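> this one's structure only:
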């Protein structure tokens, strides 16, 4: 997400750099102990994921805040890897001493998911279709076992156990990160004290299933995909480019286009009405951003990751009401008012169900022209709400 259409002239929507976390972060890696068994019963012999952390875990192991990441993100939630990095982690403005995610008070940690699409960036650490199958010495490709959101949580729990985390002061995630956050609260209710679900979904409904399935289906139309066995040859870049254009537009609201581009031409000398290949500014920018994003993405990982999103139901229950019953954590819901991907109406329904079962819940809508993306680039507006929620 951070590298797709968000990059198209949206710097003004980011939290001011003067407020940013002033520090470097390091990617670390975690090897899951022994073979990993997925929720569906398949076995993955070796699982390795990356993680990043800030702050220190207290002696009781109870001041940790887990920050699961969104679909196209990684564990890079704050800081920079090098002083001259162009962009910090996606929630950088919330992080640091005295801020909402106070590094003097909390141990902040985020983990790269299985099947992370950023496996080609040289930094993200993940196990998925692009990983080498130890039984064959070749990439798994689409033979990689199907994984679900619950599997991501299982890997994270093993890492937290190794680090000595006994309690989670909070779990806080945006979009796919909210799916993981809900799953944490439902699976480990005695461990999770607070749940912050940003641009969230507690279940992917029929409409959402079809929306996210489009992203993977578009990639499969590229003849270079070859049923996923493209490793060592031409990759399905054209399919990925189109998938990212669709994905990015799915996450944005109409207000974004008017605010960022209007009907400006890409080239002031080339009227789109005069030739079919003369573009509007929004078209040229979308093409450039999607092309850059596609070149950094593994196609099979994207397909497997969108499948994990399709399959999600909180607590593994087909009934949303039944799945939510396990959640006891004090909950803060932060949907975006103009989200056209994960609609705020659905989150209001979750709020009502949580209230009815006696779970403490707060609800606030994020503002801004960015639709779903308000929960990534526009989170500065919720800093005070988050800080208050974490300290009460």
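Cool, got the structure. Every value quoted in this text rests on a predicted model; they were computed, and no experiment measured them.
> can we go C-alpha only for contacts and neighbour counts from here?
Fine.
> quick one: the residue positioned nearest the centre of the chain from residue 177, how far?
If you average the C-alpha coordinates of the chain and look for the closest C-alpha using CA atoms, centre = their mean, you land on residue 70, 0.5 Å from that point. As defined by CA to CA, to the nearest Å, residue 70 lies at a distance of 5 Å from residue 177.
> what about residue 123, how many neighbours?
Residues near residue 123, counting by other CA atoms under 10 Å, number 15.
> wait, it sits on residue 27?
Yes. If you go by CA atoms under 8 Å, residue 123 and residue 27 touch, sitting 7.1 Å apart.
> residue farthest from the centroid of this structure?
Here, in the chain (CA atoms, centre = their mean), the farthest residue from the centre turns out to be residue 274, at 40.7 Å.
> before we move on, what SS does that one have?
Counting by DSSP: H, G, I helix; E, B strand; the rest coil, the backbone at residue 274 sits in coil.
> likewise for residue 372?
For residue 372, the assignment made with three-state DSSP gives helix.
> for comparison:
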């Protein structure tokens, strides 16, 4: 039985299907002494975490990079300890004999810069909550704006430190699809196969505005203190409200209505203008759990990185897509209300028809189907990787 306690658009799940053959994995740390961002800023140093599954072959030709979603981490599969309550978010398709078969492939994933889950002990990431060695204080809003291209460049340096120059495939859901596509645009000769899942090659005005709704509650919370709140504590109300909105946007309305309280049952709201609906209280309760691990400024930076995305990071994303050499499979979710299937279709249409395949992930979860229902397209992924 799948229990979803955390429902997030660019999503973090607290409970996933457990698999008897889950891998045991180790989180590694990687440091770049001086990282230059796309915008010309310098971050000293940058630290990220990464983990891998399977074995690297002799000529290092069997590498699959998994690029994670907005509120995810590099924990794509397996467990850190045998008695861990949950496995990585794509454990259903990554492992021995699974769609992304670790008997064949060396599968690696890297935490993004400004990873949301700052207070998860298994997350290693540099961002606004990190101490800036130049000042001895958290970076706060002095941290430079970072982009999807910056996430890719950090990943590239991790891979090159392992002697990996080419990728058998790059696969990523949601914000991870942005990174996967950017890999294939920036390094077309290095990427053989590309699978953007619940994703898009661009963000349009509608999508950018949708994400601004996530940032606004944080910035309007007086406790945010213009990003300088680390000596006082998180802007809990703004962060919790933002995460509640993210949860709603991740779900198809039918699934949402089936899992949250029917407003018809609320009586107090008929007599008290300040009385909250039960469904909103439920959303806030779940968001409060997530807020214990996440950082408000990091959410803002991830929102901005996502808003700024278009393939190639220039004005013409359609032209940028034409540089891709990788065989490509777009896999949107049929019921996605956040990164609409039409966005995947439009992205695919900008590429050569002989190069691109398209299918949809069925299910009732909307955007979340790219995580919780990924097993529905496991055979399609396995065939594509062959």
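Here it is on my side, so go on. If you're wondering where the values come from, they're calculated on a predicted model, not measured in any experiment.
> after superposition, what is the TM-score?
The pair, once superposed, lands on a TM-score of 0.93 when counted by TM-score structural alignment, normalised by the length of the second structure; 379 aligned residues with a CA RMSD of 2.2 Å.
> would you mind measuring from the residue farthest from the centre of the first structure to residue 287 of the first structure?
Between residue 274 of the first structure and residue 287 of the first structure the distance is 20 Å, computed by CA to CA.
> on that earlier part again, wasn't the residue nearest to the centre of the first structure part of a helix?
No. Using three-state DSSP, the assignment for residue 70 of the first structure is coil, not a helix.
> in this structure it contacts residue 174, no?
Yes. Distance between residue 70 of the first structure and residue 174: 5.6 Å, which falls inside the contact criterion (CA under 8 Å).
> so what's residue 169 of the second structure up against?
Contact criterion CA atoms under 8 Å, 6 or more residues apart in numbering gives 63, 64, 65, 191, 192, 193, 194, 195, 385 as the residues in contact with residue 169 of the second structure.
> burial check on the fifth one, number of neighbours?
Meaning residue 192 of the second structure. Once other CA under 10 Å is used to define contacts, residue 192 of the second structure is seen to have 19 neighbours.
> could you do the last one as well?
Other residues near residue 385 of the second structure number 19, with proximity taken as other CA under 10 Å.
> give me the element whatever residue of the first structure lines up with it is part of.
Using TM-score structural alignment, the partner of residue 385 of the second structure in the first structure is residue 390. Following DSSP states H and E, the helix or strand that holds residue 390 of the first structure is helix 383-391.
> ok now that helix, how far from the chain's centre?
Relative to the mean C-alpha coordinate of its chain, helix 383-391 of the first structure is positioned 21 Å out (CA atoms, centre = their mean, to the nearest Å).
> can you give me the helices in the stretch 151-300 of the second structure?
For the stretch 151-300 of the second structure, the helices identified by DSSP state H, counting those that start in this stretch occupy 175-186, 205-220, 236-250, 253-259, 278-291, 296-307, in order along the chain.
> any idea which of the ones you listed is most buried?
Burial among the helices of the stretch 151-300 of the second structure, expressed as mean neighbours by mean count of other CA atoms under 10 Å, is greatest for helix 175-186, which shows a mean of 28.
> what's the mean distance for that one versus the first structure?
Superposed on the first structure, helix 175-186 of the second structure shows a mean distance to its aligned partners of 0.3 Å (mean CA distance after the TM-score superposition for the first structure).
> packing partners for that helix?
Helices and strands in packing contact with helix 175-186 of the second structure are listed as helix 148-161, strand 169-173, strand 193-197; criterion 3 or more CA pairs under 8 Å, 6 or more residues apart in numbering; DSSP states H and E.
> mind telling me what residue 318 of the first structure corresponds to in the second structure?
Residue-level alignment of residue 318 of the first structure against the second structure, with TM-score structural alignment as criterion, gives residue 315.
> any idea how far its match lies from residue 238 of the second structure?
For residue 315 of the second structure relative to residue 238 of the second structure (CA to CA), the value is 33 Å.
> contacting residues for residue 28 of the second structure?
49, 50, 51.
> now do residue 347 of the second structure
With CA under 8 Å, 6+ apart, residue 347 of the second structure has these contacts: 200, 201, 202, 318.
> again with residue 18 of the second structure
Under the criterion of CA under 8 Å, 6+ apart, the contact list for residue 18 of the second structure reads 86, 87, 91.
> next one: residue 224 of the second structure
With contacts defined as CA under 8 Å, 6+ apart, the neighbours of residue 224 of the second structure are 218, 234, 235, 238.
> at 10 Å what do you get?
Applying CA atoms under 10 Å, 6 or more residues apart in numbering, one finds that residue 224 of the second structure lies in contact with 217-218, 230, 232-239, 296-297.
> again, but for residue 60 of the second structure
Taking CA under 10 Å, 6+ apart, one finds 105, 106, 162, 163, 164, 165, 166, 167, 168 in contact with residue 60 of the second structure.
> ok, so of those residues, who is nearest residue 97 of the second structure?
Within the set of the contacts of residue 60 of the second structure, residue 105 lies nearest residue 97 of the second structure; the separation is 10.6 Å, counting by CA to CA.
> neighbours around residue 39 of the second structure, how many?
Neighbour count of residue 39 of the second structure, defined by other CA under 10 Å: 11.
> so which helix or strand takes in the aligned partner of it in the first structure?
Structural alignment (TM-score structural alignment) places residue 39 of the second structure against residue 40 in the first structure. Per DSSP H and E: residue 40 of the first structure is located in neither a helix nor a strand.
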